[in-house]
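**Student:** below are the sequence and a predicted model; questions follow.
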Amino acid sequence: MRILHTSDWHLGRQLHRVPLIDEQHRFLRFLVDTVRERHVDAVTVAGDVFDRAIPPLDAIDLFNEVLEELADLRVPLVMISGNHDSPRRLGVNARLIERAGIHLRTAVGDCARPAVLHDDHGPVAFYGLPYLEPGLFQAHLAADKPSHQAVLGAAMDQVRADLATRPGTRSVVLAHAFVTGAEPSDSERDITAGGVPSVSASVFDGIDYVALGHLHRCQKITERIRYSGSPLAYSFSEADHPKATWLIDLDAQARLTAQPIPCPIPRTLARLTGTLDALRTEPEHTEHERSWLHITLTDPDRPHMAMERLKERFPHTLKLSFTAGHHTSDESYGTRVNGRSDHDITLGFVEHVTNVPATAPEGDLLSEGLESVRVQAAVREAR
């Protein structure tokens, strides 16, 4: 069976307030063309279909468009909800659209209910594990503690129990998680609730292929466990990350071959550093005149109207920074905290207002408070 592994579409996302809907549309055109030209048997989307729980209408339209095209091609789609998605909203009419070959797995009760697809060699069971908030799903899964490792491990125990009743069936698991050994970027939302955010790759033992989502870098954990990453760069930390999907072939004996399929690059991302005058005049930067840019100025004094003057040459400059000692109130709060976890931000706030770093017990209390808020928000969303 030939599987196209994708994830983290984040439909509706912006890059430093620049809408990316056209670039996302281009990726989905590429996806449909790849399915057709490569004779793909099934498409998987391992979570974070949308960028937020209530996506904008143009993102919903784009989502509906690709579903219709894949249905017209009679290519099954297996999809799970990620930590950015609203499971209930994404899962609306899931049972109904399953008749069209679109298999949505957004509820914890469906973890061990596979979509069973067939090829010339027999059945392949696709299990979809949506993002499982530890504090919210520990009791439902009878996990021994509210941690990512325990909750995902309990869900996988259910998967293996169901798979044991299907002799001769090859297996694919979709999961949205941070697996130990993987490399993150700055554009993933923090999931540290439940203690350590990562889980061991061994939690997926016994599965022929694991299609992961959540981290935005395309990467291999083991031969059978991989992240496809996001199809577009959603932060400047991804400027040098090749974007790709995985084309996976499972033969009759579940032997696996994997091929990365590069995604289209709508506009390159780059980081430039130098003085304002040098950046505006040096010919070596010509190749970046159409790039999305994060520019760091090293002038000893902050130049007047720096962004406006840079945009005369680099009209797609999105982020402007200054070397240490030259931060001003004009630098946005979002820029200063970009890439920091919620816990780090709250610790920084405590130190800012008290002029004293938080103690270890205070840090633990902040961590507990953040986890409580996250769980309460997840409970409200699940209702």
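**Tutor:** Okay, I see it.

**Student:** from here on, contacts and neighbour counts on C-alpha atoms
**Tutor:** OK.

**Student:** chain center to stretch 201-210, what's the gap?
**Tutor:** 20 Å (C-alpha atoms, centre = their mean, to the nearest Å).

**Student:** kindly apply the preceding question to stretch 141-155 instead.
**Tutor:** Distance, centroid of stretch 141-155 to centroid of chain: 21 Å (C-alpha atoms, centre = their mean).

**Student:** show me what it is in contact with.
**Tutor:** Stretch 141-155 is contacted from outside by 111-112, 129, 132-135, 137-138, 193-200, 203, using C-alpha atoms under 8 Å, 6 or more residues apart in numbering.

**Student:** against that first model, consider the following:
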Amino acid sequence: MRILHTSDWHIGRSFHGHATLDALRGVLDTLAAQVRENDVDVVIIAGDVFDSAAPAAACYTVLSDALRALSEAGTRIIVTTGNHDSAARLGFQSGLLRDGIHVVTDPLSAGTPITIDDEHGPVHFYGIPFLEPALVRHLWPEAELRSQHATIAHVMGLVRADHAGRGGRSVAIAHCFAAGVEATPGVEREIRQGSLDVVPLGAFEGPDYVALGHIHGRQQLSERVRYAGAPLHYSFGEADKPRGSWLVDLDSAGLASVAWLDLPVPRRLKTLRGTLDELLNDARFTEHEDAWVCAQYTDPTPQLDPMRRLQARFGYCATVMHTPEGVRGPDGLTYSRRVRAARNDVELVDAFLTHVRDGEGASEREIGVLRDVIEERSLVEASA
């Protein structure tokens, strides 16, 4: 049996205020083409299908079109919820879906598989919807479920017990933060990374393959436990992480092989660093003019209207950060001491600039302007 493991579509998420639906639609079309080209039997979508619990109408259209395209490519589909999804909204149309599309939203169904046969016999797919301990512990009062670890471990125990009575091969699907993964700062923020919410790798013992969701970059925790990551880049922290899915082959004995299938990147992401003048004019940045750009300008002081100026060169400049280099540290002088030490008006203004600009006083050009202004004022006052 050939399985394609994807996750974290986040339909409806914006990228620094820019819509991503069209880009995602194109990537998912490629995913459907890959399913057809590789004769995939089952597609797994391991949670965070939508980006919010109340997606806009256009998001449902993207999902429906993607599921239809996958189904028409000749595959079965198993979808589970993630922490972004509303189980009710993701599952409300499950009864209307065509044959071969399974949406798993009920926690109590986690120990009951969706069974799909191939030439070697049955493969049992155990879909585990996102389990928030506080919301599901009443379903299993016999267990003490105070963390993601305890909750996943309990449900995986149910999976192993059910599978022991069925035999054959098995695949588990879950959405959580597993121990040993490298998270992207600021991205996988909704499931805490503290000791209570990290699920040890040992909790996933048993199945021939474990398809995980939540982490946006592909990661391999063991030969049979993996994250596929998101199909789009949703932050600059993900820029160096490839986009794609895992192509998993099961033979009669279990896991036979796993290969990576790349997905296209609609627009590259690039973080550029330099002074504002360098970013606006240096030829070394020319190749990035059509990329999504995070501009970090290093001038000692904030510059006037940097976003508008940068977007004149980089049409897809999405964010601007002031990250100065070589800023002087505090010299221990208070503002009042600087003012008392000033011997004239130029030094008085220089004292003010030094105070408000983290130790950087007036430049030679600024001092020249100050002298001209003060001299002109003196002449006016003298002639009055």
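**Tutor:** Perfect, thanks for sending it. Since the structure is predicted, the reported quantities are computational estimates derived from the model, not experimental observations.

**Student:** and the contacts of stretch 141-155 of structure 1, which of them are buried?
**Tutor:** 111-112, 129, 132-135, 137-138, 193-194, 197-199, 203 (16 or more other C-alpha atoms under 10 Å).

**Student:** which of these fall within helices?
**Tutor:** Mapping these onto helices (DSSP state H) picks out 134-135, 137-138.

**Student:** dump the residues you listed into JSON lines; add distance to K243 of structure 1 as well.
**Tutor:** Converted to JSON lines, these look like this (distance: C-alpha to C-alpha, whole Å):
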{"residue": "P134", "distance to K243 of structure 1": "30"}
{"residue": "G135", "distance to K243 of structure 1": "33"}
{"residue": "F137", "distance to K243 of structure 1": "32"}
{"residue": "Q138", "distance to K243 of structure 1": "34"}
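
**Student:** for those residues, which one is nearest V78 of structure 1?
**Tutor:** When these are compared for distance to V78 of structure 1 (C-alpha to C-alpha), F137 comes out closest, at 22.1 Å.

**Student:** aligned counterpart of Q14 of structure 1 in structure 2, please.
**Tutor:** Counting by TM-score structural alignment, Q14 of structure 1 lines up with S14 in structure 2.

**Student:** N281 of structure 2 versus the residue lying closest to V293 of structure 2 once chain neighbours are set aside, what's the distance?
**Tutor:** Distances taken as C-alpha to C-alpha, 6 or more residues apart in numbering put C317 closest to V293 of structure 2, at 4.4 Å, once the chain neighbours are dropped. Noted for C317 of structure 2: a distance of 15 Å to N281 of structure 2, by C-alpha to C-alpha, to the nearest Å.

**Student:** of those two, which one has the most company?
**Tutor:** C317 (23 against 13; other C-alpha atoms under 10 Å).

**Student:** list the contacts of that one.
**Tutor:** For C317 of structure 2, counting by C-alpha under 8 Å, 6+ apart, the contacting residues are 291-295, 307, 310-311.

**Student:** one more: C263 of structure 1?
**Tutor:** 27, 30, 231-232, 243-245.

**Student:** what about structure 2, which of those residues hold up?
**Tutor:** For those, the aligned pairs still in contact in structure 2 (both residues aligned by TM-score structural alignment, their matches' C-alpha atoms under 8 Å) are 27, 30, 231, 243-245.
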